[in-house]
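**Student:** here is a sequence with its predicted model. Questions after.
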Amino acid sequence: MVLNSPGIRRVARGVRRRLRRLAEPPVPATAYRLVPEPVFILSSVRSGSTLLRVLLNSHPQIRAPHEMHLRTLAVDLTKPYSKKAMSELGLDQRELEYLLWDRILHRELVRSGKQIIVDKTPGNAGIWERLHEGWPGARYIFLLRHPASMVNSLIDNRPDRELEATVREVRGYVEAVEAARTALPGLTVRYEELTARPEEVTQEICAFLGVPWTRRMLEYRKGDHGPFVPYIGDWSDNIKSGKIQRARPLPDAADVPAALRDTARAWGYPC
């Protein structure tokens, strides 16, 4: 047996590297993130998330920008040696993407001069496990609305939508939200209650986030919340009015699509 062969030397180098890493003191999880405790609103489309974000963004300590779609931003290691170089730093593609997302959150937080950042992108519901993995200290607000009301709102917004496909779309969102709500700690907020009792509900949210409540949150028309345009949030006349509009009446139980009844019951809505 040749003890000085290239293969033996490579194995020895690998063992020495692992031993050095084991000898290093553990790095606190917060050291990996510039924003260790972001707030994620997990919701479906047409659930009132844009209203909730502008109410939060009206708070002097909370920055809630438009939908950022972080999950669609990916890192591409284009060469084998790129992967090798990052591996030596303890970074794989997944962690590199977390660093990118974290940097964007941090940049927006610093620009705002505030202390808490909130991301309300509905697509985040589908990647809640990644969010929890990337930010163990993240906080979650689960925004619920009657599932059939969300279907009706989508169709009202685009009458050319096909009902069955719209129900499937909403079902995907609400099932993801419910899975996250079952697995993660957080605060549950109902859109219907937010619009009926905005002062009380926003006070509950502020208590959850550890900030004092301010009436400025209910006067969102006075703040700069960016443009209300498609693909990054609601752009309806209701949200542009600057006033909190009451939610539409709950649909009749008989009108709830069968595919949404289980979730509607789990969320406490009659069906």
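**Tutor:** Now that the structure is in, tell me what you want to look at. In this text the structure is predicted, and so the values were computed from the model without any measurement.

**Student:** when you work out contacts or count neighbours from here on, use the C-alpha atoms and nothing else.
**Tutor:** Noted.

**Student:** so which strand or helix has the residue nearest to Pro185 when sequence neighbours are not counted?
**Tutor:** Of all residues not flanking Pro185 in the chain, Tyr140 sits nearest, at 7.1 Å (CA to CA, 6 or more residues apart in numbering). Using DSSP states H and E, Tyr140 sits in strand 139-144.

**Student:** please list the outside residues in contact with that strand.
**Tutor:** The contact list for strand 139-144 (CA atoms under 8 Å, 6 or more residues apart in numbering) reads 37-44, 47-49, 177, 181, 184-191, 267.

**Student:** which SSE is immediately downstream of that strand?
**Tutor:** helix 147-157.

**Student:** quick one: the strands in this structure, in order.
**Tutor:** Taking DSSP state E as the criterion, the chain contains strands spanning 39-42, 62-63, 116-119, 139-144, 187-190.

**Student:** where exactly do the helices run in the stretch 51-200 of the chain?
**Tutor:** Under the criterion DSSP state H, counting those that start in this stretch, helices of the stretch 51-200 of the chain are mapped to 80-88, 93-112, 128-134, 147-157, 163-183, 191-196, 198-209.

**Student:** out of those helices, flag the one nearest Met68.
**Tutor:** Among those, the nearest to Met68 by CA to CA is helix 93-112 (9.0 Å).

**Student:** just the buried residues of that closest one, please?
**Tutor:** Neighbour counts using 16 or more other CA atoms under 10 Å place 96-99, 101-102, 104-106, 109, 112 of helix 93-112 among the buried residues.

**Student:** and what of stretch 245-264?
**Tutor:** So for stretch 245-264, counting by 16+ other CA under 10 Å, buried means 251, 256-257, 260-261, 263-264.

**Student:** list the buried residues of stretch 155-172.
**Tutor:** Of the residues in stretch 155-172, those buried (16+ other CA under 10 Å) are 166-167, 170-171.

**Student:** how far is that stretch from where the chain is centred?
**Tutor:** Put simply, stretch 155-172 sits 22 Å off its chain's centre (CA atoms, centre = their mean, to the nearest Å).

**Student:** isn't Tyr220 right up against Val54?
**Tutor:** Yes: under the criterion of CA atoms under 8 Å, Tyr220 makes contact with Val54 at 6.1 Å.

**Student:** Gly126 contacts Val174, doesn't it?
**Tutor:** No: the criterion here is CA under 8 Å, and Gly126 misses it with Val174 at 9.6 Å.

**Student:** re the thing from before, off-centre distance for the strand holding Tyr140?
**Tutor:** Using CA atoms, centre = their mean, the offset of strand 139-144 from its chain centre is 9 Å.

**Student:** so it versus helix 198-209, what angle?
**Tutor:** 150 degrees (axes from the mean of the first three to the mean of the last three CA atoms, to 10 degrees).

**Student:** between strand 139-144 and helix 163-183, how big is the angle?
**Tutor:** 140 degrees.

**Student:** could you give me the buried positions within strand 139-144?
**Tutor:** 139-144.

**Student:** got another, please set it beside the one above:
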Amino acid sequence: MSQLKTQPDNAALASPVFIVGSLRSGSTLLRLLLDHHSQINMFGEFEGAVSQAQGENWPDIKDYWRFVKTDRQTSALKLDIDQSLDYEQLVRDFLTQLHRRNSGKIIGASIHSRVDLLPKLWPSARYIQLMRDPRDVARSCIGMGWAGNVYEGAKVWISLEARRTKLRQRTDPANNLNVYYEQLVSDPIGELKKICAFLNVDFEENMLEIESDTSYGFPSAGYAYQWKTKLTGKEIRWVELRTGEAMVTQGYKPTSTKHKPLSRLERTHILFQNRYYRAMFHIRKWGLSLWAQNIISRKFGSKKWTDHVRLRIGEKNKLYLR
């Protein structure tokens, strides 16, 4: 490899760009818009880089090898596992492999889980901090089968915000850019120009042409603040009670600061509604037998059986990808 090519590769790999936001925050839309830039390779979701951590500790390396082979998102990247490397070296090597396939000035991905651990892997990484109204995130989680009601759906938003706070504490503010989903869909050109300036690249018109080769449409302001017409007063109260000050910190105004606390009956209803809905959702999606095997294998099964079930579920889930 020539010196001219080595230098850009090293620069890109030393400071990758990560879109950080909760699930259902619009990260896929933003990633696709950025990936249509000629100098940016936003290759997808890189959740597997950090999702298996236990607290502040990385997973056992052999367990991680199994995960890479059986996790739907990670295995789809078709990465080579160099078993001579430790965990951090291996994950950085994964990024190197992905960069070699499509080298450019910038490489990055979206991550929704243990974002607070990313500085341990890439101290000079840059972050596009994507925010979305928790009331819309909570509602959207129901349709994905991750929650049976908005109270449980709000947990997805809260979890990421706690991790985001730690990430900000561990990184240089200059390496973080705040982007709001509501502004992105209302003024995509303006927001993309802001992001391009942050990444030190010029804005390109073809960034907006995602309809030509993806299943996503052009950003529309109609996707912002859907909770105002699609959530009931009770559901709005549930989300606002659960998110509390966190939503205010992120710039979202609650409808009331004096909501009545949840009653014991409401808490019981929320708990059982969530469990029942999620079970029914996955039974419809995977079938009763595979759903039952997933529960039993994770609690009592061998590693071989658990991996087999995981792979089958991954194949089922592919059928529902957008």
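**Tutor:** Received, thanks. Remember, it's a predicted structure, so these values are computed and weren't measured experimentally.

**Student:** TM-score for these two?
**Tutor:** The TM-score (TM-score structural alignment, normalised by the length of the first structure) is 0.68; 207 aligned residues with a CA RMSD of 2.8 Å.

**Student:** and the buried ones among the contacts of strand 139-144 of the first structure, selectable in PyMOL?
**Tutor:** Buried members of those, identified by 16+ other CA under 10 Å, are gathered into one PyMOL selection as follows:
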select buried, resi 37+38+39+40+41+42+43+44+47+48+49+177+181+186+187+188+189+190+191+267
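
**Student:** give the contact list for Val39 of the first structure.
**Tutor:** Contacts of Val39 of the first structure (CA under 8 Å, 6+ apart): 116-119, 138-141.

**Student:** what does it align to in the second structure?
**Tutor:** Matched by TM-score structural alignment, Val39 of the first structure corresponds to Val17 in the second structure.

**Student:** any idea how far stretch 128-141 of the first structure is from the chain center?
**Tutor:** Counting by CA atoms, centre = their mean, stretch 128-141 of the first structure comes out at 8 Å from the chain centroid.

**Student:** test my guess that His282 of the second structure contacts Trp146.
**Tutor:** No: using CA under 8 Å, His282 of the second structure is not in contact with Trp146; the gap is 9.6 Å.

**Student:** the more surrounded of Gly126 and Val174 of the first structure?
**Tutor:** Val174 (27 against 21; other CA atoms under 10 Å).

**Student:** these two touch, right, Asn106 of the first structure and Pro38?
**Tutor:** To be clear, residue 106 of the first structure is His; Asn isn't right here. No: counting by CA under 8 Å, His106 of the first structure sits too far from Pro38 to count as a contact (9.4 Å).

**Student:** returning to that earlier point: got the buried residues of helix 93-112 of the first structure as JSON lines, with distance to Leu154 of the first structure columns?
**Tutor:** Below are the buried residues of helix 93-112 of the first structure laid out as JSON lines (distance: CA to CA, whole Å):
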{"residue": "Leu96", "distance to Leu154 of the first structure": "35"}
{"residue": "Glu97", "distance to Leu154 of the first structure": "31"}
{"residue": "Tyr98", "distance to Leu154 of the first structure": "31"}
{"residue": "Leu99", "distance to Leu154 of the first structure": "34"}
{"residue": "Trp101", "distance to Leu154 of the first structure": "29"}
{"residue": "Asp102", "distance to Leu154 of the first structure": "31"}
{"residue": "Ile104", "distance to Leu154 of the first structure": "30"}
{"residue": "Leu105", "distance to Leu154 of the first structure": "29"}
{"residue": "His106", "distance to Leu154 of the first structure": "32"}
{"residue": "Leu109", "distance to Leu154 of the first structure": "31"}
{"residue": "Ser112", "distance to Leu154 of the first structure": "32"}
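
**Student:** which part of the second structure matches the strand holding Tyr140 of the first structure?
**Tutor:** With TM-score structural alignment as the criterion, strand 139-144 of the first structure aligns to 126-131.

**Student:** state the helix or strand in which Phe272 of the second structure lies.
**Tutor:** helix 264-286.

**Student:** show me what counts as buried in that helix.
**Tutor:** Under 16+ other CA under 10 Å, the buried positions of helix 264-286 of the second structure are 270, 273-274, 277-282, 285-286.

**Student:** run through who's touching that helix.
**Tutor:** 145-149, 151-152, 290-291, 313, 316-317.

**Student:** which one among these gets closest to Trp65 of the second structure?
**Tutor:** Closest to Trp65 of the second structure, out of all of those and judged by CA to CA, is Ile313, at 18.5 Å.

**Student:** grab the nearest non-local neighbour of the closest one.
**Tutor:** Closest to Ile313 of the second structure by CA to CA, 6+ apart is Trp286, at 6.9 Å.

**Student:** what is the equivalent residue in the first structure for the one you found?
**Tutor:** Trp286 of the second structure maps onto no residue in the first structure, with residues paired by TM-score structural alignment.

**Student:** to Leu77 of the first structure, which of the strands of the first structure lies closest?
**Tutor:** strand 116-119 (26.6 Å).

**Student:** so the closest one matches what in the second structure?
**Tutor:** Under TM-score structural alignment, strand 116-119 of the first structure corresponds to residues 106-109 of the second structure.

**Student:** stretch 52-65 of the first structure too?
**Tutor:** Mapped onto the second structure using TM-score structural alignment, stretch 52-65 of the first structure covers residues 30-43.

**Student:** list the buried ones in the matching stretch?
**Tutor:** 30-43.

**Student:** which residues does Glu175 of the first structure contact?
**Tutor:** Thr263.

**Student:** over to His36 of the second structure?
**Tutor:** Contacts of His36 of the second structure (CA under 8 Å, 6+ apart): 206-210.

**Student:** now, of the residues you listed, which are buried?
**Tutor:** Buried among the contacts of His36 of the second structure by 16+ other CA under 10 Å: 207-208, 210.

**Student:** what comes into contact with stretch 123-132 of the first structure?
**Tutor:** 40-44, 69, 71, 138, 173, 176-177, 180.

**Student:** I'd say Arg242 of the second structure and Val150 touch.
**Tutor:** No: applying CA under 8 Å, one finds Arg242 of the second structure not in contact with Val150, separated by 9.6 Å.

**Student:** before we move on, back to that, could the contacts of His36 of the second structure be laid out in a markdown table, adding distance to Asn200 of the second structure?
**Tutor:** Conversion of the contacts of His36 of the second structure to a markdown table gives the following (distance: CA to CA, whole Å):
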| residue | distance to Asn200 of the second structure |
| --- | --- |
| Asn206 | 17 |
| Met207 | 15 |
| Leu208 | 18 |
| Glu209 | 21 |
| Ile210 | 22 |
